[in-house]
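# pasting the structure only:
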């Protein structure tokens, strides 16, 4: 068994080395050649950056996903029989490889040649429909037995919604990469606690890649994730959040239950922001019921269709936009939102580890609450500091860089 453990450690270490080396080479390469490739994200009244910025960060990150999947498949082939790994691991890893690759290609096409929202959504739906064939379908969700068709629909929706939620929140320097780092580190801890070494071989190298990417994505950013990065990484987030929440009655058995609450907590901030955005955009254009009762039903139907179309139209009222308008700087906003996600993840880890009899006395009762208090203190101090700064300003002055309608921008020819 010690040989098998050493084998997993070696493969994980090699994947981490590859992650750092490949991103350190590919990201500067993309930055240098972005203008020639026509993949610059240019400022406009809705965007917050002031200079044209390369947006092919996914090109420097996605190879780590594929290499980590290849290492995990190699591990299954070499030591899978000795560990009595479930038979569904092979197709799951293949599904992750295909799904992340498909999302990367869709995002890359949008980065190089802008695609309409409907075409992107159709492509993502096709990818999710293909990948779901490689996933084991649990018999129940949160202990409630459901028809297999309904379980398939929910997992399909999960693979479609989560990547887009992460893509929608990719609005300021370092925000998405910072939140992804929090998620991947939490997924790594859950993988260790659940003895899911194959998931650890994927989440840990990706965390190393994100740390490398943050060197170039921290404000002021030299490169953005772009759709190629946010969609492919978003798919990995959706996939890993499923993998760590599937439960089986036996160590090597088929997953019997999907602990949906674990998946929801892992991506809670992204889903909350997206849900509010969808409701806000729809309700801002939704016709009132009196139009249906007192006017033409055709008019009501047309206005209703316009409200639905408005859902995919971008705006400047996401969570990070509101924080910036409240006076927080870009870096403070990243810290604030990432710390919020970290607090939720600490709570999740506390509940998870409390169920483990070996660790509940020390970890759940001492370490995790302490970390939760520390992260909450960070959020509180950020808010207090911002309130203090706002009170110190003269009434006639505005916070530098943030006006009533958003950050200051410079026109770029």
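That came through, no problem. The structure presented is a predicted model; accordingly, all values stated were derived computationally and were not measured.
# please make it C-alpha for all contacts and neighbour counts, starting now.
Will do.
# just the buried residues of the longest helix seen in the chain, please?
Counting by DSSP state H, the longest helix found in the chain is helix 2-37. For helix 2-37, burial by neighbour count (16 or more other Cα atoms under 10 Å) applies to 8, 11-12, 14-16, 18-20, 22-24, 26-28, 30-31, 34.
# which other helices and strands contact it?
Contacts defined by 3 or more Cα pairs under 8 Å, 6 or more residues apart in numbering; DSSP states H and E place helix 2-37 against strand 53-54, helix 57-83, helix 197-217.
# need the residues that contact the first one.
Counting contacts by Cα atoms under 8 Å, 6 or more residues apart in numbering, the residues outside strand 53-54 that touch it are 30, 31, 34, 35, 39, 40, 41, 42, 221, 222, 223, 224.
# stretch 26-43 now?
With Cα under 8 Å, 6+ apart as the test, stretch 26-43 has contacts from 49-57, 59-60, 111-112, 213, 216, 222-223, 409, 411-412.
# name only those of those residues that count as buried.
Among the contacts of stretch 26-43, those buried by neighbour count (16+ other Cα under 10 Å) are 49-57, 59-60, 111-112, 213, 216, 222-223, 409.
# picking that back up, ok, so of the contacts of strand 53-54, who is nearest residue 159?
The closest of the contacts of strand 53-54 to residue 159 turns out to be residue 224 (Cα to Cα; 22.8 Å).
# hey, where'd the helices end up in the stretch 301-413 of the chain?
Counting by DSSP state H, counting those that start in this stretch, one finds helices in the stretch 301-413 of the chain at the ranges 319-325, 330-354, 368-392.
# between those, which gets nearest to residue 80?
Closest approach to residue 80 among the helices of the stretch 301-413 of the chain is made by helix 330-354 (26.2 Å; Cα to Cα).
# quick one: buried residues of stretch 74-85?
Using 16+ other Cα under 10 Å as the test for burial, stretch 74-85 gives 75, 76, 79, 80, 85.
# quick one: it to chain centroid distance?
With Cα atoms, centre = their mean, to the nearest Å as the basis, stretch 74-85 stands 29 Å off its chain's centre.
# next one: stretch 42-52
That offset, for stretch 42-52, works out to 23 Å (Cα atoms, centre = their mean).
# just stretch 183-200 next, same as before
Distance, centroid of stretch 183-200 to centroid of chain: 16 Å (Cα atoms, centre = their mean).
# let's bring in a second one:
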């Protein structure tokens, strides 16, 4: 079976992102050491040497190199593909890249200076607003119950900004073990690429394959034992990219499958983030307050090593991605059955690990005292034991 020229073109763009990211990681390390964006060894960390945390710069450079190459090629070589979709979708891709740049820059400043939560959130909102103003807007979705579309009107603007900022923080909060956030993003990108190819959404496929190339290259340095952390410059950027990819898949589309698939694939960090927010509100703590009760902490308490914990989440994410792909290629009652299977299996695993303890306290009160102690005992063994974004201030 021959591969179409369009697929080859997209794979080349992914290759550019991979190579540039791979080559830029050493540069990102030097920048991190120069500006003291370092995670130093402490009682709450296991890294025995200072660890740079600005790996996001390398992924940003890889993604930007590939996308700028495509934009220049559109002008110089008249490739047409991207500009055709841009006119159809009414998207200004230069503006999208500018918004993504702002997001990465905010994360990089936070890696160095540890911004106050409000300032950090404001920066994320500014980046999201630029992306929205560039045409990446959830203005409508197909009505699943009747012909036509559901129009959001003016509410589409704050809704889309909230959606993008939420994706940024979901990936930021899940970045707690070596290779975890980058791996989840890589799996999600590959699945969204395959779905976009099947739906003939060239622009969505392009952003997905470029993100896949960058994250795979970064994993060479970030998978346990890591030699560099992505920091907020990476986690916020990856979250923004995933948000943009999912929105590009739904703009003026007769289906919402890419948007739905994105939410399904990201269900693990989304649920972990939701429960973390509930947990901290119930304990009268700030939402950004650090704790050791995230999903990866639960896996460590179950006795898994950091590497095995990450691989378990990888496998779980791949399971959800496969389900999302099946949903994108089925219809009718089969969609409901696949979704139900994904939901039941995921809920059962999360329930077993005790993730829902803040919202299902009555259920967990019936567990044995040993199980309760195990769910709340301090972390032992390896692993960073906290999200990079939550712990920087203690480590500086």
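Okay, I see it. None of the values given here were measured: they were computed from a predicted structure.
# how about the buried residues of stretch 74-85 of structure 1 in TSV, adding distance to residue 116 of structure 1?
Shown next, in TSV, are those (distance: Cα to Cα, whole Å):
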residue	distance to residue 116 of structure 1
75	40
76	40
79	45
80	43
85	42
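# and of those, the nearest to residue 395 of structure 1?
Distance to residue 395 of structure 1 across the buried residues of stretch 74-85 of structure 1 (Cα to Cα) is lowest for residue 75, with 63.1 Å.
# residue 40 of structure 1 maps to what in structure 2?
Counting by TM-score structural alignment, residue 40 of structure 1 lines up with residue 38 in structure 2.
# correct me, but residue 66 of structure 1 touches residue 99?
No - using Cα atoms under 8 Å as the test, residue 66 of structure 1 is too far from residue 99 to be in contact (10.5 Å).
# so between the two, which is more surrounded?
Using other Cα atoms under 10 Å, the more surrounded residue of residue 66 of structure 1 and residue 99 is residue 99, with 25 against 19.
# I'd say that one and residue 131 touch.
Yes - here residue 99 of structure 1 reaches residue 131: they are 5.9 Å apart, a contact under Cα under 8 Å.
# how close does the equivalent of residue 215 of structure 2 over in structure 1 sit to residue 230 of structure 1?
Aligned counterpart of residue 215 of structure 2 in structure 1: residue 210 (TM-score structural alignment). Separation of residue 210 of structure 1 from residue 230 of structure 1 (Cα to Cα, to the nearest Å) stands at 12 Å.
# of those two, who's got more company?
Per other Cα under 10 Å, whichever of residue 210 of structure 1 and residue 230 has more neighbours is residue 230, with 28 against 23.
# leaving out chain neighbours, which residue sits closest to the more buried one?
Distance criterion Cα to Cα, 6 or more residues apart in numbering; nearest residue to residue 230 of structure 1, sequence neighbours excluded, is residue 167 at 5.2 Å.
# so what does that neighbour match up with in structure 2?
Pairing criterion TM-score structural alignment: the partner of residue 167 of structure 1 within structure 2 is identified as residue 172.
# okay, now that match: neighbour count?
Using other Cα under 10 Å, residue 172 of structure 2 has 28 neighbouring residues.
# what's it in contact with, if anything?
Neighbours of residue 172 of structure 2 in contact, by Cα under 8 Å, 6+ apart: 181, 232, 235, 236, 239, 387, 388, 389.
# average offset between the helix or strand encompassing it and structure 1?
Here residue 172 of structure 2 sits within helix 156-174, counting by DSSP states H and E. Helix 156-174 of structure 2 differs from its equivalent in structure 1 by a mean of 1.0 Å after superposition (mean Cα distance after the TM-score superposition for structure 1).
# ok, residue 15 of structure 2 touching residue 211?
No - applying Cα under 8 Å as the test, residue 15 of structure 2 and residue 211 come out as separate, 10.4 Å apart.
# joint contacts of these two?
Common contacts of residue 15 of structure 2 and residue 211, defined by Cα under 8 Å, 6+ apart, are absent altogether.
# which stretch of helix or strand covers residue 141 of structure 2?
Assigned by DSSP H and E, residue 141 of structure 2 belongs to strand 140-142.
# can you report how many residues neighbour residue 273 of structure 2?
What residue 273 of structure 2 shows, counting by other Cα under 10 Å, is a neighbour count of 22.
# same question for residue 253 of structure 2.
17.
# relative to residue 137 of structure 1, how far out is the equivalent of it over in structure 1?
Aligned by TM-score structural alignment, residue 253 of structure 2 pairs with residue 248 of structure 1. For residue 248 of structure 1, the distance to residue 137 of structure 1 equals 11 Å [Cα to Cα].
# how about residue 147 of structure 1?
According to Cα to Cα, residue 147 of structure 1 and residue 137 of structure 1 sit 11 Å apart.
# neighbour count: these two, which is higher?
Neighbours were counted for residue 147 of structure 1 and for residue 137 using other Cα under 10 Å; residue 137 has more, 19 against 9.
# let me know the secondary structure of the more buried one.
Secondary structure for residue 137 of structure 1, judged by DSSP: H, G, I helix; E, B strand; the rest coil, is coil.
# pretty sure it contacts residue 149?
No - using Cα under 8 Å as the test, residue 137 of structure 1 is too far from residue 149 to be in contact (9.7 Å).
# what is the aligned counterpart of residue 193 of structure 1 in structure 2?
For residue 193 of structure 1, the aligned position in structure 2 is occupied by residue 198, per TM-score structural alignment.
# its match: neighbour count?
Neighbours of residue 198 of structure 2 (other Cα under 10 Å): 14.
# with residue 361 of structure 2 instead?
Taking other Cα under 10 Å as the criterion, the count of residues near residue 361 of structure 2 is 11.
# which secondary structure elements does the strand holding residue 141 of structure 2 contact?
Going by 3+ Cα pairs under 8 Å, 6+ apart, strand 140-142 of structure 2 lies up against strand 149-151.
# residue contacts, the nearest residue to residue 71 of structure 2 once chain neighbours are set aside?
Take residue 71 of structure 2 and drop its neighbours on the chain: the residue closest to it by Cα to Cα, 6+ apart is residue 82, 7.7 Å away. Shown in contact with residue 82 of structure 2 (Cα under 8 Å, 6+ apart): 70, 71, 74, 202, 203.
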